[in-house]
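Peer 1: no letters, just coordinates:
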């Protein structure tokens, strides 16, 4: 502990993982599921700026510009030039001469955005989800030529499709479009291997995109949510972006395979579903004639949520105090509660003894696994007591 009047050193960063681990995606060097959070060695994971978790692989970006990947590599999604799995974080040497600022992990492909606005993809390309004009898979990242003359801001990778937010706040899609997830006016386009502009967002200032499963979503600068692709809870597929009619203002969306989590600017969490053969219950908000609705996630009434994440069929949230809560499917231990039970309501995950008053936590979900990162923080000089 720092003495009064002294400046406390940077707090150590901590990374935990839990859930499905048989492909090495937990980074523990063990090929097994973990039902409780495992504290990882930080030899290669110091100063993480972001994580992206996919079907069974993970991408980590560090604050000094390094890119590391691990987990399942059977389609080349790790970018190491091979199709091997790796159970420990491994640098992607292809990016040694680049600074990667944002990345996304799909089911078996990966996307990377550089500080100069270039897009790189690798992994499974059998549905055209790499955007190179063919259906080839790549074991080493390659620059997507469509964006040579424009600046890419963000990439989002789903199960078999990709979305890109680029200059002018426009959104492109490529890959499988069987469920409408590409957002084209083409009726049920099976697949597209070159980026095509998503219909209906030309006059929208999009600031965030998201993709998972066969779902796609975007959030505007005004806090509006647009979604398209596979219908939620057996609802009809949506071929082009539809704005969610709501007076709420959203700042974050997290997509699973069958659900979507929405975080409002006020720190409230809602789940997007469909009311087929179901009457709205208390704390549910009817939003349109198609009977889609927002259902407020229970147990967050008295707290403010600061971040959300969604896996295939589980969810996670970080509340203002720094606590992590999880719920949903638990078969692989991805809820971090020490068992494989499913949970309908958010449950507190124990991450050991940390000072929740000063430490920042972020949570990330893969298809059946979860990560939590406590970022390193510089603390100001302690005031001398009187």
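Peer 2: Structure received. Values in this document were obtained by computation on a predicted structure and should not be read as measured data.
Peer 1: going forward, measure contacts and count neighbours with C-alpha atoms only.
Peer 2: Noted.
Peer 1: how about residue 96, secondary structure?
Peer 2: helix (DSSP: H, G, I helix; E, B strand; the rest coil).
Peer 1: contacts only, for the residue nearest to it when sequence neighbours are not counted.
Peer 2: Setting aside the residues directly before and after it, residue 96 is nearest to residue 66 in space (Cα to Cα, 6 or more residues apart in numbering), at 7.2 Å. Shown in contact with residue 66 (Cα atoms under 8 Å, 6 or more residues apart in numbering): 91, 92, 95, 96, 99, 100.
Peer 1: just the strands in the stretch 101-250 of the chain please.
Peer 2: Using DSSP state E, counting those that start in this stretch, the strands of the stretch 101-250 of the chain run over 109-114, 119-123, 138-143, 152-157, 161-166, 170-176, 191-197, 206-212, 215-220, 225-229, 238-243, 250-255.
Peer 1: one step back: closest one of the contacts of residue 66 to residue 182?
Peer 2: residue 100 (25.0 Å; Cα to Cα).
Peer 1: skipping its backbone neighbours, what lies nearest that closest one in space?
Peer 2: In space, and not counting its chain neighbours, residue 100 is closest to residue 114: 4.2 Å by Cα to Cα, 6+ apart.
Peer 1: from residue 59, how far out is the one you found?
Peer 2: 14 Å (Cα to Cα, to the nearest Å).
Peer 1: the two: which has the busier surroundings?
Peer 2: Higher neighbour count among residue 114 and residue 59: residue 59, with 29 against 20, using other Cα atoms under 10 Å.
Peer 1: which residue, other than its chain neighbours, is closest to the more buried one?
Peer 2: residue 69 (4.5 Å).
Peer 1: what about the one you found, how many residues nearby?
Peer 2: 28.
Peer 1: quick one: it is in a helix?
Peer 2: No: counting by three-state DSSP, residue 69 is located in no helix; its state is strand.
Peer 1: wait, doesn't it sit right on residue 57?
Peer 2: Yes: under the criterion of Cα atoms under 8 Å, residue 69 makes contact with residue 57 at 7.2 Å.
Peer 1: identify the contacts common to these two.
Peer 2: Counting by Cα under 8 Å, 6+ apart, the shared contacts of residue 69 and residue 57 are residue 78.
Peer 1: mind checking how far the residue nearest to residue 96 is from residue 49?
Peer 2: 10 Å.
Peer 1: here's the one I want to compare it with:
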């Protein structure tokens, strides 16, 4: 009996010591990605928390984690880093481990779109890696022989060709070199400094600092060049989505690039092609952390400054206003480490306390819940979200609408879910918060139809009322606003009749009333509202049509209408001047009134884009004419059941009567030659998006990125995955 008691006591004591040991481990580096965080401890271990859809937590699966979980690394590491949904770790002896999103093969040389377990990435000839930079599309490794290798996709801004997802190792061309490194046994004549001391990536453009203090990176009109600095002056490179920051040894900054959100701390929104110097002489900077469009800076006295985009309170200032000059974030103690990601930030205090703020959808702030924090809040490293709220659609989605990078799903019960960036109010959830998974939009009535504009969504209720939300540009929402205005929640459009159908393009919308009248509102720059002028219209305008229109089909500049008899009318102004002058000289700028189009058979659907027109006949013939086709309508594809066009009118899908899907558009070498997308079942419906397409079969809904199309051409197979149909 005594022996049993002693064993129990020893077990409890050892367990307690283990917990205490974990708590005593010191955090030495933090990396924040897209709704997930990595923490490197002084023991060389790494722990992760948050979103894990691409395996970015490195825990062996793709299930989200709502508590700190150890990353499955086989050995201790000395450095970590993240980019969007990918991550890496580097050991002291130069061994590199990568994991997470692998759609561009930036983490592993395989066709697997996700790598959930860290794998050792071996650069050719087993060279040790001294530095690593992970971008959205590509990866770069600097080896002990001072050669910089790049692999993945889209290395174009450093004059390398797009690698088409094949990891071809090449020395990145940098100017002012007298050394010709040997790659694959051949002398590489591309210039590279004798030694690079630091690297980073802006979007997919590599930047570096030579040992002579020279900076290499994008300058001017995205041209790779060299900017000379005093040797040893630059101590860190940090890159946002479209801007760059250099931290100097004296604690000052050089900033240049995009300034749309005040990223350059210049007090204005002016883009800078030449680096802008910003001194912090009163309290020099020790470190900087950069998000897509915002910056945190740590001073030597332990204060944290912030500026740039603040639509989601990512600056921790609680006011959601863009900050054009550095402002102090209030902390109760001195800060020693900072990190920021897409939607959340972490800061480590002198006492060892961790502070976190902004988005918390995946419990990444470690507060024990999923509530976002507008200001810094003390995180509990032992916290667990016991019953996380579901972040998926719990029922079948019968319709999908996509506005730019925001998506909306209309379910069978008439509910709407949205996902994506929310900084323009496009999600309709009463905040500017972004959501990586579908989130319910509260509506008092069931929704029967949803349409997308560029940054807007418009819905039709069962009562025949129309609501919309998002960024109103040129009165695109019909609420009489010439200037831009954000609508964060569904707002009713003032219409005099009950509506039965809605149609939207990027900046304008049409609504069909029970009486057969059509009402339109939005941008009239190209005469889209059929008023006979290009003047601004305050609200919904009633169309005076020559014959009753059964359907409208929108475009940026031209609108097409279809009668019950299958005749096609168009109005508006041809937007593309080159096409107007070189190919369609008969299209005049005064074509603001209705024109009938001569077609050989009855039409059931039509679409006018910025360059071309497509119409579908009742017999399944898809006709095309315009800039890329002959001036007279010609059959482009046969046996077509339906076709859809992306929001920016650059990509197309056609569904045939036998359930096959064809793609043509921007991402093909021959953009107007249809290529089949292969699915594991017969497809019954297709939905368009910007850079993404959905297809619904009898068993599941599938998603395919347009960038996968070109890769699939090699094997005639396309990557697909189940997405947003059944509750998991």
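Peer 2: The structure has been received and is ready for your questions. Nothing here was measured: the structure is a model prediction, and the numbers come from that model.
Peer 1: what about the residue nearest to residue 560 of structure 2 when sequence neighbours are not counted, neighbour count?
Peer 2: With Cα to Cα, 6+ apart as the measure, residue 570 is the residue that lies nearest to residue 560 of structure 2, at 4.3 Å, once sequence neighbours are left out. Counted with other Cα under 10 Å, the neighbours of residue 570 of structure 2 add up to 23.
Peer 1: hang on, residue 570 of structure 2 in a helix?
Peer 2: No: assessed with three-state DSSP, residue 570 of structure 2 is strand; it does not lie in a helix.
Peer 1: thinking again about what came up before, who's in contact with the residue nearest to residue 100 of structure 1?
Peer 2: Residues near residue 114 of structure 1 by Cα under 8 Å, 6+ apart: 98, 99, 100, 101, 102.
Peer 1: ok now do residue 216 of structure 2, which residues does it touch?
Peer 2: 174, 175, 207, 208, 209, 210, 224, 225, 226, 227.
Peer 1: from those residues, which two are the most distant?
Peer 2: 210 and 224 (14.5 Å).
Peer 1: what about those two, which has more around it?
Peer 2: Taking other Cα under 10 Å, residue 210 of structure 2 and residue 224 do not tie; residue 210 has more neighbours (23 against 19).
Peer 1: that one pairs with which position in structure 1?
Peer 2: Under the alignment (TM-score structural alignment), residue 210 of structure 2 pairs with residue 166 in structure 1.
Peer 1: with adjacent residues omitted, what lies nearest to that match?
Peer 2: residue 152 (4.1 Å).
Peer 1: counterpart of the one you found over in structure 2?
Peer 2: Matched across to structure 2, residue 152 of structure 1 falls on residue 196, judged by TM-score structural alignment.
Peer 1: surely its match and residue 213 touch.
Peer 2: No: distance between residue 196 of structure 2 and residue 213: 9.3 Å, which falls outside the contact criterion (Cα under 8 Å).
Peer 1: the two: which is more packed in?
Peer 2: residue 196 (23 against 19).
Peer 1: which strands or helices does the helix or strand where residue 345 of structure 2 lies pack on?
Peer 2: If you go by DSSP states H and E, residue 345 of structure 2 is part of strand 344-349. Applying 3 or more Cα pairs under 8 Å, 6 or more residues apart in numbering; DSSP states H and E, one finds that strand 344-349 of structure 2 contacts strand 27-32, strand 335-340, strand 354-358.
Peer 1: can you tell me which of those strands is nearest to residue 503 of structure 2?
Peer 2: Of those, nearest to residue 503 of structure 2 by Cα to Cα is strand 354-358, at 35.8 Å.
Peer 1: ok and the closest one relative to strand 344-349, angle-wise?
Peer 2: Interaxial angle, strand 354-358 of structure 2 versus strand 344-349 (axes from the mean of the first three to the mean of the last three Cα atoms, to 10 degrees): 160 degrees.
Peer 1: what range does strand 354-358 of structure 2 cover in structure 1?
Peer 2: Using TM-score structural alignment, strand 354-358 of structure 2 pairs with 324-328 in structure 1.
Peer 1: I'd say residue 370 of structure 2 and residue 357 touch.
Peer 2: No: contact criterion Cα under 8 Å: residue 370 of structure 2 and residue 357 do not qualify, at 11.7 Å.
Peer 1: these two: who's more crowded?
Peer 2: Using other Cα under 10 Å as the criterion, residue 370 of structure 2 and residue 357 rank with residue 357 on top: 29 against 19.
Peer 1: list the contacts of that one.
Peer 2: Going by Cα under 8 Å, 6+ apart, residue 357 of structure 2 touches 314, 316, 344, 345, 346, 365, 372, 373, 374, 375, 376, 377.
Peer 1: can you tell me how far the aligned residue in structure 1 for the last one is from residue 336 of structure 1?
Peer 2: Which is residue 377 of structure 2. Under the alignment (TM-score structural alignment), residue 377 of structure 2 pairs with residue 347 in structure 1. Distance of residue 347 of structure 1 to residue 336 of structure 1, computed by Cα to Cα: 9 Å.
Peer 1: who's more crowded, those two?
Peer 2: residue 336 (29 against 18).
Peer 1: close enough to count as contact, that one and residue 35?
Peer 2: Yes: with contacts counted by Cα under 8 Å, residue 336 of structure 1 reaches residue 35, the gap being 5.3 Å.
Peer 1: common neighbours of these two, please.
Peer 2: Residues touching both residue 336 of structure 1 and residue 35 (Cα under 8 Å, 6+ apart): 18, 19.
Peer 1: ok, now how distant is the match of residue 210 of structure 2 from residue 198 of structure 1?
Peer 2: 12 Å.
Peer 1: same check, this time on residue 344 of structure 1
Peer 2: When distance is defined by Cα to Cα, residue 344 of structure 1 is 35 Å away from residue 198 of structure 1.
Peer 1: kindly report the same for residue 18 of structure 1.
Peer 2: Relative to residue 198 of structure 1, residue 18 of structure 1 is positioned 36 Å away (Cα to Cα).
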